[in-house]
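Asker: dropping a prediction and its sequence here:
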Amino acid sequence: MNNKIAVLASGKGSNLKAILEAVARGDCCAKVEVVICNKADAGALQIAKKAGVPHVYFINPKDYVGREAFDAACSQVIQDADCKLIVLAGYMRILSESFIQTFPQHIINIHPSLLPSFIGADAVGDALRYGVKVSGCTVHIVTKELDSGPILAQSCVPVLIEDDHASLHARIQEKEYEIYPDVIDKLIKDS
């Protein structure tokens, strides 16, 4: 069974950490083989190195002429490592169509809203501005349409009267840390 995954991250790496912890506990059968970050100061880089991930890279988008060339470099790293699944964990770049076509139905993302509501970069803020009473997170397959691929799992949280961006986002992230490793585990076992 090929259980190798590549994780693409841009930020502090909290979802990566949750995945690695689930793997260490035996709750997720994945092997995090590759971590690629597009920001040199991403916390995910240190988390991956500390956990002993075999291939950890900062790939600078500024070293490439355009998104296609950057994505091609990332794609080559992922293919060379023979990763079965690509997991976006706080990855704040829109993938090129060619990258998505290279790994059809094998790229997943977690988004901090109950899709199809509140697509885009500020889903938590959008939910608060709209005044919804329930929010949550969604794991979905990545397609060329932003945050619009088939939904694999969702988890809900109440939106409290006293919530601000930070408090709501923190509660949503707790749900993310539960459902993302579960979805990854099921995808690997079912393939």
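Answerer: Okay, I see it.
Asker: only C-alpha atoms from now on, for both contacts and neighbour counts.
Answerer: OK.
Asker: for Ile119, give me its contacts.
Answerer: Neighbour list for Ile119: 113, 146-147 [criterion: CA atoms under 8 Å, 6 or more residues apart in numbering].
Asker: quick one: buried ones out of the residues you listed?
Answerer: Neighbour counting with 16 or more other CA atoms under 10 Å marks 113, 147 as buried within the contacts of Ile119.
Asker: how about the contacts of Ile119 in TSV, adding distance to Ala127 and secondary structure?
Answerer: Shown next, in TSV, are those (distance: CA to CA, whole Å; DSSP: H, G, I helix; E, B strand; the rest coil):
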residue	distance to Ala127	secondary structure
Ser113	8	coil
Leu146	17	coil
Asp147	15	coil
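Asker: closest one of the contacts of Ile119 to Ile86?
Answerer: Nearest to Ile86 among the contacts of Ile119 is Asp147, at 15.4 Å by CA to CA.
Asker: what distance do you get for the closest one to Ala166?
Answerer: Here Asp147 is placed at a distance of 22 Å from Ala166 (CA to CA, to the nearest Å).
Asker: before we move on, what about Ala22?
Answerer: For Ala22, the distance to Ala166 - CA to CA - is 24 Å.
Asker: and here's the other structure:
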Amino acid sequence: MTQTSQRTPIAVLISGNGSNLQALIDAQPHSHYDIQLVISNRPNVKGLDRAKSAGIETLVLDHKAYDSREAFDLAMIDALDAKQVQVVILAGFMRILTSAFTHHFLGRMLNIHPSLLPKYPGLDTHQRALEAGDSEHGLSIHFVTAELDGGPVILQAKVTIEQNDSVETLRQKIHTLEHQTYPLVADWLASGTLTLEDNKVRFKGELLTAPLDFAEITQRER
């Protein structure tokens, strides 16, 4: 996957606003990746406008136009392979992927989830963290496998839950962290710094025994 003279071609899959897509676009000039394609399963979303403004090719594949989840995923595979995409980044893509799709891009696809996995897979993570009385919350960036929100976790970033926090304030805290962490991990994968081996994460040549902590990484780089 590492390319010495050229940046790694990647694609971003979206379903809506595309704020994480924008973070990836903003970081692209200093990264090892080149966004070749943005696919949305919904037409007329802001994320498509973000991509077009950056001069990135876009494609709308409306999932409602396909007879089955399998047919939709095969159409995406065809589009991504046609662009010789090496890495796929899920950025608010609100579709459950088939095993055929996840297998095709195994070790080459990332997702970002707004909880400290394995806590709170699925939806409504901020509300669930508040209802549980948790003292901290956060995000997880993980490799995508056939198991929903269950692939090996690469990096986590944490926030303290304050007494006056609400779903909305937690969402804003997590969004800020997402925009800092997702381009970083995408760059690692594009550069070959990060790989998936036997369902384990290898980072800088070492197998991880626990997810990387974003706070520790940023502290080391100061």
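Answerer: On my side now, so go ahead. Bear in mind that the values here come from a model prediction, so they are computed numbers and not experimental data.
Asker: TM-score for this pair?
Answerer: Here the superposed chains carry a TM-score of 0.95, computed using TM-score structural alignment, normalised by the length of structure 1; 188 aligned residues with a CA RMSD of 1.1 Å.
Asker: which one's more surrounded, Ala22 and Ala166 of structure 1?
Answerer: Using other CA atoms under 10 Å, the more surrounded residue of Ala22 of structure 1 and Ala166 is Ala22, with 20 against 11.
Asker: contact partners for the aligned partner of that one in structure 2?
Answerer: Under the alignment (TM-score structural alignment), Ala22 of structure 1 pairs with Ala27 of structure 2. By CA under 8 Å, 6+ apart, the residues touching Ala27 of structure 2 are Pro183.
Asker: secondary structure class for Ala27 of structure 2?
Answerer: Three-state assignment for Ala27 of structure 2 (DSSP: H, G, I helix; E, B strand; the rest coil): helix.
Asker: just Ser135 of structure 1 next, same as before
Answerer: At Ser135 of structure 1 the chain is in strand, as set by three-state DSSP.
Asker: quick one: it and Val157 touch, right?
Answerer: Yes: using CA atoms under 8 Å, Ser135 of structure 1 is in contact with Val157, at 5.4 Å.
Asker: show me what contacts Leu139 of structure 2?
Answerer: Leu139 of structure 2 neighbours (CA under 8 Å, 6+ apart): 112-117, 156-158, 174, 177-178.
Asker: just those: which are in strands?
Answerer: Among the contacts of Leu139 of structure 2, the members found in strands (DSSP state E) are 112-113, 156-158.
Asker: got the residues you listed as CSV, with distance to Val38 of structure 2 and neighbour count columns?
Answerer: Shown next, in CSV, are those (distance: CA to CA, whole Å; neighbours: other CA atoms under 10 Å):
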residue, distance to Val38 of structure 2, neighbour count
Ile112, 17, 23
His113, 19, 24
Gln156, 25, 26
Ala157, 26, 23
Lys158, 28, 18
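Asker: as a markdown table, those residues with distance to Gln22 of structure 2 would be great.
Answerer: Below are these laid out as a markdown table (distance: CA to CA, whole Å):
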| residue | distance to Gln22 of structure 2 |
| --- | --- |
| Ile112 | 14 |
| His113 | 17 |
| Gln156 | 20 |
| Ala157 | 19 |
| Lys158 | 22 |
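Asker: pull out the buried residues from the host helix or strand of Leu16 of structure 1.
Answerer: Using DSSP states H and E, Leu16 of structure 1 sits in helix 14-25. For helix 14-25 of structure 1, the neighbour count (16+ other CA under 10 Å) marks 14-23 as buried.
Asker: same check on stretch 159-176 of structure 1?
Answerer: Here stretch 159-176 of structure 1 shows 159, 168-169, 171-176 as buried, counting by 16+ other CA under 10 Å.
Asker: can you list these in CSV and add distance to Leu128 of structure 1?
Answerer: CSV is the format used below for the buried residues of stretch 159-176 of structure 1 (distance: CA to CA, whole Å):
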residue, distance to Leu128 of structure 1
Val159, 8
Leu168, 9
His169, 10
Arg171, 13
Ile172, 13
Gln173, 16
Glu174, 18
Lys175, 18
Glu176, 18
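Asker: and which of those residues is nearest Thr102 of structure 1?
Answerer: Distances from Thr102 of structure 1 to those, taken by CA to CA, are shortest for Glu176, at 26.3 Å.
Asker: not counting sequence-adjacent ones, nearest residue to the residue opposite that closest one in structure 2 once aligned?
Answerer: Using TM-score structural alignment to pair residues, one finds that Glu176 of structure 1 aligns to Glu178 in structure 2. In space, Glu178 of structure 2 comes closest to Asn20 once its chain neighbours are excluded; the distance is 6.9 Å by CA to CA, 6 or more residues apart in numbering.
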